[in-house]
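Undergrad: coords please:
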Amino acid sequence: MRKLIVALTLLAGSLSWQVSAESTLTFNKEIGPLVLNGSEVATDIFSSPSKLTLEAGTNQVLFALGQLVVEDGRRTKFNSVPFILRFSAPTDDVVLSYQPFRTMEEAKKFDHDPRFVLKSASGEMIPFQLESLHVNGMQGMKNYEKAVQKYNQKGTGIAVLSTEQLAPVGKPSVKPKTVNAASSQRAILEAGFNDLSAQEQQAFMMWAMKNLKNAS
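TA: You can find the predicted model right below:
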C-alpha cells in the first residue's frame, strides 16, 4: 500500500510538472497569429486569438500586425507583412509586444525595421530570431501554413524550425484549435474581403462572377 501511495505521489508530481511546464504566448491586440509550429491558427471573421499554448522548447510563430494610423489627415488601417519568429519557450508565460506608431510613415519604417519585444511574465527578455516572410496570393486567400512549410524546407532563413525541432510523431502536442477546412477558408476569405478597398472589392466580385461554379 505504501509503495502504491509513493508511486501515485511521484506520478502526480510528474503530471503537475508537465502542466506547469506549458506556457502561453500572449499578443498585443494589434498582432494576429497565423501559424504556430507549422499548424494554421484557427481564426474567425472578426478576430484572431490573443493567446496560444506553446510547446516545451523551441517554437515558431508566423504573425502579422494590423493597426489604425493617420495618413493625409485620415485614419486608415496599416497591415504589415507577415513576420516569422523563433524562440525557446521559458517555463512561464510570454508576451509579444511592440511600441505602437501613429502615422503611416512610421508604420512603413517599422515594416522594414521591426522592433518587437518578447518578455516573460517574470520580466525576463527572451532572445529570438525574426524576419519578414512575403506570402504570395490575394489578401484573405493566402496559404500561410504552406508558406511556412516551404520556408522551413528551404532552410536558409534565420527563424527556420527544422523537422527535428517539431513535436515527434506519437507525442501529444498542444496545437491551436482546429476547425472545419471549408469554414476556415470561408472565414479567411471574408476577413480578407473586408480589408480590401472599394475598387479592389469590385474587381474581386467581377472575377468571382466570371469564375462562379455551377450549383448542380
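Undergrad: only C-alpha atoms for contact and neighbour calcs from this point on.
TA: Noted.
Undergrad: can you tell me which strand in this protein is longest?
TA: Using DSSP state E to define each element, the chain has its longest strand at strand 57-71.
Undergrad: now for that strand, which elements pack on it?
TA: With contacts defined as 3 or more Cα pairs under 8 Å, 6 or more residues apart in numbering; DSSP states H and E, strand 57-71 has these neighbours: strand 31-36, strand 74-79, strand 83-89, helix 104-112.
Undergrad: how about that strand: buried residues?
TA: Neighbour-count burial for strand 57-71, counted by 16 or more other Cα atoms under 10 Å, picks out T58, N59, Q60, V61, L62, F63, A64, L65, Q67, L68, V69, V70.
Undergrad: what's the distance between the second one and K154?
TA: When distance is defined by Cα to Cα, to the nearest Å, N59 is 18 Å away from K154.
Undergrad: Not counting its neighbours along the chain, what's nearest V95?
TA: Spatial nearest neighbour of V95, excluding adjacent residues (Cα to Cα, 6 or more residues apart in numbering): T26 at 4.7 Å.
Undergrad: surely the one you found meets V94?
TA: Yes: T26 lies in contact with V94 (Cα atoms under 8 Å); the separation is 6.3 Å.
Undergrad: And these two? Which one has more around it.
TA: Legend: neighbour count by other Cα atoms under 10 Å for T26 and V94, higher for V94 (25 against 19).
Undergrad: Just give the number of residues close to the nearest residue to that one once chain neighbours are set aside.
TA: Among residues not flanking V94 along the chain, S120 sits closest, at 4.3 Å (Cα to Cα, 6+ apart). Neighbours of S120 under the rule other Cα under 10 Å: 19.
Undergrad: I'd like the structure of this one too, to check against the first:
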Amino acid sequence: MSQSATPSRPTSVAPVRRRGVCLVISAPSGAGKSTIANALRASEPQLLHSVSVTTRQPRPGESDGVHYHFRSMDEFNRMAETGEMLEWATVFGRGYGTPRAPVEQALADGRDMVFDIDWQGHRQIREALPDDVISLFVLPPSIEELERRLNGRASDEADEIARRMQAARDEISHWNEFDHVIINSDLDQAIAEARAVLVAARLERHRQVGLIDLVASFGV
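TA: Just a heads-up that it's a prediction; the model follows:
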C-alpha cells in the first residue's frame, strides 16, 4: 500500500530576528511629548535616544557626542546636502538635525529609537525611512488645558506664551498625518498607550526578519 509523500521540511530554521522601529512622538508644546518619550526611554532598555547635530555652542556641562554633535554651520549644511541627516531644520539661525548613520545601524541591529520632534521632522524622517517609522501625536484634553499648562511655566513671559499657543495650533493642524493619536488627560495612561503603540510596532510582520522561512518550515 503506497503512502502519500510528506512535504520535505528544513531540519533547522534560522531564528527570527527583528528590525528596529523609529517611534516618532510629536505634539504641541505643553502636551507632554518629552515627558512621555523620557518615560519610555527609562523603562525600555532597547529604546535608544538619537544624539542630534547642532550648530549652537555647547552649554556648560555638555559634551560633544553625548548631548549633541556640535558642528559648524558649513559642516551642518554639507551633511544636509549629502544626505547624512534624516531630518534637519534651522531655528532662530541655529541648525538642528538627526544624523542618518547611527539610526540606520540601530535599526539593522534590532534596536528601537524614539524621536520627540515636530511635524516637519516627522515628515522628513518618514520620507527617508518609510518602512521603519511609527508615529504618534499627543493632544492635550483641551486648548484651555494646554494654555493652563503653559501658564504654569514660570519662566515664560506672556508674549512667549501667546507665541507658543499659536505654534501649538499650527502643530495640532497636522494631527492627521500621524499613525496614532493619544489624548494626554492622564499622564500614566498616556505613557501606557504610547508603550502599547511601540509594542505593536515591534510585532508587525515586515519587521520580523526570517518570519516567512519559519512559517514555511511548518509545511504551510
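Undergrad: TM-score for this pair?
TA: The TM-score (TM-score structural alignment, normalised by the length of structure 1) is 0.28; 114 aligned residues with a Cα RMSD of 6.2 Å.
Undergrad: Out of the helices and strands packed on strand 57-71 of structure 1, which gets nearest to I188 of structure 1?
TA: Of all those, strand 31-36 sits nearest to I188 of structure 1, with 10.7 Å by Cα to Cα.
Undergrad: I'd like the next helix or strand past the closest one.
TA: Going down the chain from strand 31-36 of structure 1, the next helix or strand is strand 39-40, by DSSP states H and E.
Undergrad: and that next one, what does it pack onto?
TA: Under the contact criterion of 3+ Cα pairs under 8 Å, 6+ apart, strand 39-40 of structure 1 touches helix 144-154.
Undergrad: tell me which strands and helices the helix it packs on is in contact with?
TA: On a contact count with 3+ Cα pairs under 8 Å, 6+ apart, helix 144-154 of structure 1 meets strand 31-36, strand 39-40.
Undergrad: go with 6 Å
TA: When contacts are defined as 3 or more Cα pairs under 6 Å, 6 or more residues apart in numbering; DSSP states H and E, helix 144-154 of structure 1 packs onto no helix or strand at all.
Undergrad: Just give me the neighbour total for A182 of structure 1.
TA: If you count neighbours by other Cα under 10 Å, A182 of structure 1 ends up with 8.
Undergrad: Nearest to L10 of structure 1, out of the helices and strands packed on strand 57-71 of structure 1?
TA: When these are compared by Cα to Cα, strand 83-89 sits nearest L10 of structure 1, at 25.1 Å.
Undergrad: Which positions in that closest one come out as buried?
TA: For strand 83-89 of structure 1, a neighbour-count test (16+ other Cα under 10 Å) marks F83, I84, L85, R86, F87, A89 as buried.
Undergrad: Just give the closest residue to the fourth one, not the sequence neighbours.
TA: Nearest in space to R86 of structure 1, with sequence neighbours left out and distances taken as Cα to Cα, 6+ apart, is Q60 at 4.4 Å.
Undergrad: I'd assumed F83 was in contact with the one you found.
TA: No: using Cα atoms under 6 Å as the test, Q60 of structure 1 is too far from F83 to be in contact (10.5 Å).
Undergrad: Go through structure 1 and flag its longest helix.
TA: Determined from DSSP state H, the single longest helix within structure 1 is helix 2-21.
Undergrad: relative to strand 83-89, how tilted is that helix?
TA: Angle between the axes of helix 2-21 of structure 1 and strand 83-89 is 150 degrees (criterion: axes from the mean of the first three to the mean of the last three Cα atoms, to 10 degrees).
Undergrad: Strand 57-71 and helix 2-21 of structure 1, what's the angle between them?
TA: 30 degrees.
Undergrad: Could you point out the helix or strand that follows helix 2-21 of structure 1?
TA: Assigned by DSSP H and E, the successor of helix 2-21 of structure 1 is strand 24-27.
Undergrad: Could you say which helix or strand holds G97 of structure 2?
TA: Under the criterion of DSSP H and E, G97 of structure 2 resides in strand 94-99.
Undergrad: Same question for that strand: list its buried residues.
TA: If you call a residue buried by 16+ other Cα under 10 Å, then strand 94-99 of structure 2 has these buried ones: G95, Y96, G97, T98, P99.
Undergrad: This completes my enquiry, with thanks.
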